[in-house]
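In: my questions are about this predicted structure, shown below with the sequence.
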Amino acid sequence: MTAAIDPFQLFGTGETEIPPVRLTAGKLAVDFKDGNLRTITYDGTEVLRAVSYLIRDRDWGTYAPRISGLTIDQRGDAFSVSYLAHCTGPDDTDLEIRVNISAEAGGAVVFEAEAISKTGFETNRCGFCILHPIVGVAGALVSVEHVDGRRENTRFPDLIEPWQPFKDMRAITHTVMPLVTAECRMEGDTFEMEDQRNWSDASYKTYVRPLALPWPYQIPASQAVRQRIVLNIADKRETLTTPASVSPDGRAVTITKGDKRGTMPSIGLVITPEEAKATLEAHDVLAEIGSQELLFHFDPNSGHDAAAFEIFDAIARLHAGTSTLEIALPCRQSPLSEAQEIAASMQEAGFKPDAIVISPSVDRQSTPPGSQWPACPPLEEIYAAARSAFPGARLGGGMLSYFTELNRKRVPSGPLDFVTHCTNPIVHAADDLSVMQTLEALPFITRSVRAIYGDKPYRIGPSTIPMRQNPYGSRTMDNPAGGRIPMANTDPRHNGRFAEAFALGYAAKVLDAGLECLTLSALTGPFGVIASASEPSPPGGRRPIFNTVATLARLAGSQWQECASSDPTAVLAFVAAPGKEAPQLLLVNVTPIAQQVELGSFRPADELKSGVSNLEPYAAVSITLD
């Protein structure tokens, strides 16, 4: 049971999330949490992932409003919720939001909000966000009503759209299941949709205020901002039955063998100049992990200089695998002169990585829709400069930030030996459920990359729960209290079993992308597999994610086989056969509750593990097979 496990073991903090309140109205069910609606289902099928009222600051950070006067009324066939939310901005500016939510069986869900400020309030966005799920919805038919009354019958994007697929929206209608449709009507402003899979969110997001309008903007003092969301579900079935795909509570998750096969990727660790000394001191742990790749990071705009290459070289000499240097090129001078200067410093230090990843520093910042692209030398010129300055090294390009930026600024792949990008699961939301749900988006990301770049060698990472760089604002968010906050440069769950499960789930979800390298952590520091001496940690300083990274490194180059899960939102699995060793069945529970797992036709070498296995919350296990 979850209650028997120390929360610190799971989440790296003793602070647990307040569970949602389940509200129902007939066949409609919603989870009410932190003032918003999550997991909106009808007759057991997810209709919307969320309806939320959000306030963003000038760096796209999300305010956590203080809620008061909360009233929840659950009746037999209806519910209602009301509360006041308060935000305090810079210079003691204030914003108050009055919220009412209601639903009746057979009727609409209504979520209305009125925001007003006594002082005026600066924001990048203030209003509703509606999230449609992606599984079963991607590529499906949808009808969009625009603000001028025009109706557009089209499809949700299948491959990930770099820009907004739908603009000037008033309502959107999609099929939930045969003969059941859901219309979401949005009142009070102009809405548009973005494909949130760009950021590895498992949703399409419809949000208020078009991005083409200026931001940040000011909400004038004493001027009310009113918005309303109305969700209507039309059910034309003669008899209402729970879909067969919905498993009764308590049923074991069944794991079966799939058809897809491939080769496990190499595993990398990222090393920054800030963590290089600690990494060198922990060289014995580095050898124990046995990662195939070291990814050294170098950014002159962050104060990195030639001294970094001496310690990089010392680390690389202790490493049995290959190494890559990623360079955020300042582009203040010609790309060739800057690349040659870096190459000369590397040569003086004796540092000679096997590969170079180069990207203009300016491309680390996002260029949102409607914004002007910043000045930047042509990428072909930058790649030619790198070829000249680093002869003999493999050349990689793409983005040092996320798939979003790669999708919007598609690099020319002809000059490159491989493409690369990162992901981060706390760009928009940082609650436990949202973070784990980002795993659902990863196959869409890798399939979209393959659609753009074909069979070009492909790497991902570093991709960690904490955010190493914020492409959407001036900074990542400091997190001294160790909370669950978006865009934070530290995250408590990286210290817990949560990160171990997230990393193994990540690997499972990208297996069929044919990656040549996957980087999910550093050795030390806030992204590391070992903790610093000042942090509470397990014996030896090893965080639980150490186990996943070491296991994946041991399995690199081996053959994997797909496994199908009857509930991939709960348990993920795959089989890896490391050379002459016995095959391993890797299982991961990506939920905070224990899961019963039926192993089906798999034959564990230990007969005691046959049949039904119990996976504790966020457990990652390996079972040896006959």
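Out: Alright, I've got the coordinates.

In: hey, let's count contacts and neighbours off CA atoms from now on
Out: Will do.

In: regarding the residue most central in space within the chain, what is its secondary structure?
Out: In the chain, the residue lying closest to the centroid (Cα atoms, centre = their mean) is residue 425, at 2.4 Å. Secondary structure state of residue 425, per DSSP: H, G, I helix; E, B strand; the rest coil, is coil.

In: this is the comparison structure:
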Amino acid sequence: MTQGPATPSQWFPPTRSFTSGRWSLLVRDGELAEIAVDGQVLLRGVRAIVRVADWVTVPWSVTSVDMTDASVTVRLEATEPQITGTLRAEIDGDRLTATVELEPAEELWTNRAGLVVLHPPVLAGTPLVVRHPDGGRSPAEFPEAPAPHQPARDIAGLTWDQGGLRVELGLEGDVFEMEDQRNWTDASFKTYNRPLSLPFPYRIGACERIRHGLVVSASGATAQLPSGAAVAPGRGVSSQGTGGHGPHVIDLVAADPLPQIGLGAATAPDPAPEIGMDRGVPLLVELDLRTATWQAALERAVASGHPLDVRLVLEPADPADSADPANREKVRSAVAGLVGQRVLRVGAYAGGSPRHVSDAATIAVLREALDAAGLDLPVVGGARSHFTELNRGQHLLPADLDGLAVAMSPLFHDLGTPQLVESVAMQRILARRMVALAEEKARGAGVHIGPVTLRPPFNAVAERDYASPTRPDLAEGYGPALADATDPRQQAPELAAWTIASAAALAVPGVTSISYFEQWGPRGVVDSDGAPYPVAGALEALRGLVAPGDPAVTHGNRSADAAPSGAVQLLSGDSPDGLLWAVGSADGPQTTLLLANLHPVSREVRVNTPAGTVTECVEAASWVSRTMV
């Protein structure tokens, strides 16, 4: 048994390593992570989870971590509500046993409480045998494409083959089922307790103990995998990856014109600062017509002087009233405010859980308002929350969309930096799936991704998904400013590298625009006084890949999407490990490259392009720019 020291960092969480025989794992943020046999990760993580009203996750404090030669015990504590817990793993030869015990001090009403198992995304496409509580067995698989619904239900155990090993996972204490968390850009498939078909919330009595357990065994090959072993491109890898001998290789090929790089409109309280920003940067502004601030939000966005990508949020249409007069009046008023403005495109979503998608009734109301105002603008639709809702609601989309849109926010299930870092490879999977859906649902029209934010701008699974300000102006801000949507890593230098990596992952052929964060404020690229955060430099570099030019139009011009940038072409390619990324542009004899390293250590990377090869050593959680002439 060996123990590694804690490795504290402002960006990377403190981590302790544990090894016993063939087994190894990490203790990180109160979870048992990267559980591996002979260096091969079998389980992405094992966690103790408590979800309360609106599926809010109760945060844990780690009170102690104890290790012996063959066991790890993590003691947990929550204060609101007051819960104590233990997460323990024991090694016995080829078997690892893990248990979760939770005990609330008072009566607890919960949507979910107990054991969660995360499976690595490299298993996508792997056949699976599901053992049921009655002893029966049925075939399934870890789905290749992100699955909209549970790929396995009624689970008491799972069996699969991985890297020459036969892996057996047994579960006890409840009935489990699985969901594909790649829909939210999580790098995992999740097996969780208590089927969603059962009523929730449910009651747990004061001092009533919850106990769940698992046993995982691996039989077969015993050869140790080399550190940093290769994975299939785009399937993701551990954020703790430190191994492998460089240089790692990225092959970039010429593809479509580069996507527009834009920003989300600021939602922070007035006053807006003076910002010396290129007025050609598009702003994505969401106007929630259910609130009193939407008119002020539109006025501020228009006053910024930037071209606008406008998204309207409507009350869900009343099935008994197809005319929906309340929505029609508000939408007509909002669309009238776009006349004469610099508008790229406009979209609309039905607000309210569980949809948040652009159904046929919502888009029909928008198109009617555009016709009444004499505006001929591209109409986009999709999901304003996560790819999840779009994946589950494909059948709701109308057939006449001019583009497919989706938002992304990696920190939905988990606030840890590993979650954030590992999401990048999943973003590429979802971008490609979006392009395929656009072929099916929007006649091959472009894909618009954004806003890409760290935390969700609203709780898509809450009974009420928006906050109501007390006044119609922006003295309090609006939308995300009134929610728990601000993350301290917005100011971190490492976020710049993450943003370059994210853009490299999302910039696949067929993606027309990508919008990040907000223009200013605590969720922006500059603060409320106009001082830039480090991520501002990354966005400027990404914008610099595109030839200068204003992509915006005034109303009535159908060609609202960016015109091709002459000879400028996107250079795109897969990451070799999910943590090293490159993106570039070729403009005649000049090639510009942006390289990002999300590893916690420096990495040497060789980038092959049509113009030649560049080899660089990129520092940990950093990025570099290189020009070839």
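Out: All right, it came through fine. Only a predicted model underlies this, so the values are computations on that prediction, with no experimental measurement involved.

In: just give the TM-score of the two.
Out: With the length set by TM-score structural alignment, normalised by the length of structure 1, the two chains reach a TM-score of 0.82; 564 aligned residues with a Cα RMSD of 3.1 Å.

In: before we move on, the earlier item: residue in structure 2 paired with the residue nearest to the centre of structure 1?
Out: Taking TM-score structural alignment for the superposition, residue 425 of structure 1 sits opposite residue 410 in structure 2.

In: on that earlier part again, residues contacting the residue nearest to the centre of structure 1?
Out: Residue 425 of structure 1 makes contact with 199-201, 434-435, 438, 464-465, according to Cα atoms under 8 Å, 6 or more residues apart in numbering.

In: just the residues you listed now: which is nearest residue 361 of structure 1?
Out: Distance to residue 361 of structure 1 across those (Cα to Cα) is lowest for residue 199, with 19.6 Å.

In: count of residues packed around that closest one?
Out: 23 (other Cα atoms under 10 Å).

In: what do we get in structure 2 for it?
Out: Counting by TM-score structural alignment, residue 199 of structure 1 lines up with residue 184 in structure 2.

In: surely that match meets residue 406?
Out: No - applying Cα atoms under 8 Å, one finds residue 184 of structure 2 not in contact with residue 406, separated by 11.2 Å.

In: need the residues touching each of those two.
Out: Residues touching both residue 184 of structure 2 and residue 406 (Cα under 8 Å, 6+ apart): 386-387.

In: what are the ranges of the strands in the stretch 151-300 of structure 2?
Out: In the stretch 151-300 of structure 2, strands defined by DSSP state E, counting those that start in this stretch lie at 152-155, 157-162, 165-172, 176-180, 189-193, 202-204, 210-220, 248-251, 253-254, 260-264, 283-288, listed in chain order.

In: which residues does residue 626 of structure 1 contact?
Out: Residue 626 of structure 1 makes contact with 582-583, 603-605, according to Cα under 8 Å, 6+ apart.

In: ugh, wrong one, residue 626 of structure 2
Out: Residues in contact with residue 626 of structure 2 (Cα under 8 Å, 6+ apart) are 592-594.

In: quick one: secondary structure of residue 495 of structure 2?
Out: Residue 495 of structure 2 ends up helix, using three-state DSSP.

In: for residue 502 of structure 2, see how far away it is.
Out: 10 Å (Cα to Cα, to the nearest Å).

In: swap in residue 488 of structure 2?
Out: From residue 488 of structure 2 across to residue 502 of structure 2, the span is 18 Å (Cα to Cα).

In: residue 565 of structure 2 now?
Out: 22 Å.

In: looking at these two, which one has more neighbours?
Out: Using other Cα under 10 Å, the more surrounded residue of residue 565 of structure 2 and residue 502 is residue 502, with 25 against 16.

In: give me the nearest residue to the aligned partner of residue 84 of structure 2 in structure 1, chain neighbours excluded.
Out: Matched by TM-score structural alignment, residue 84 of structure 2 corresponds to residue 96 in structure 1. Once flanking residues are discounted, residue 96 of structure 1 sits nearest to residue 86: 4.6 Å by Cα to Cα, 6 or more residues apart in numbering.
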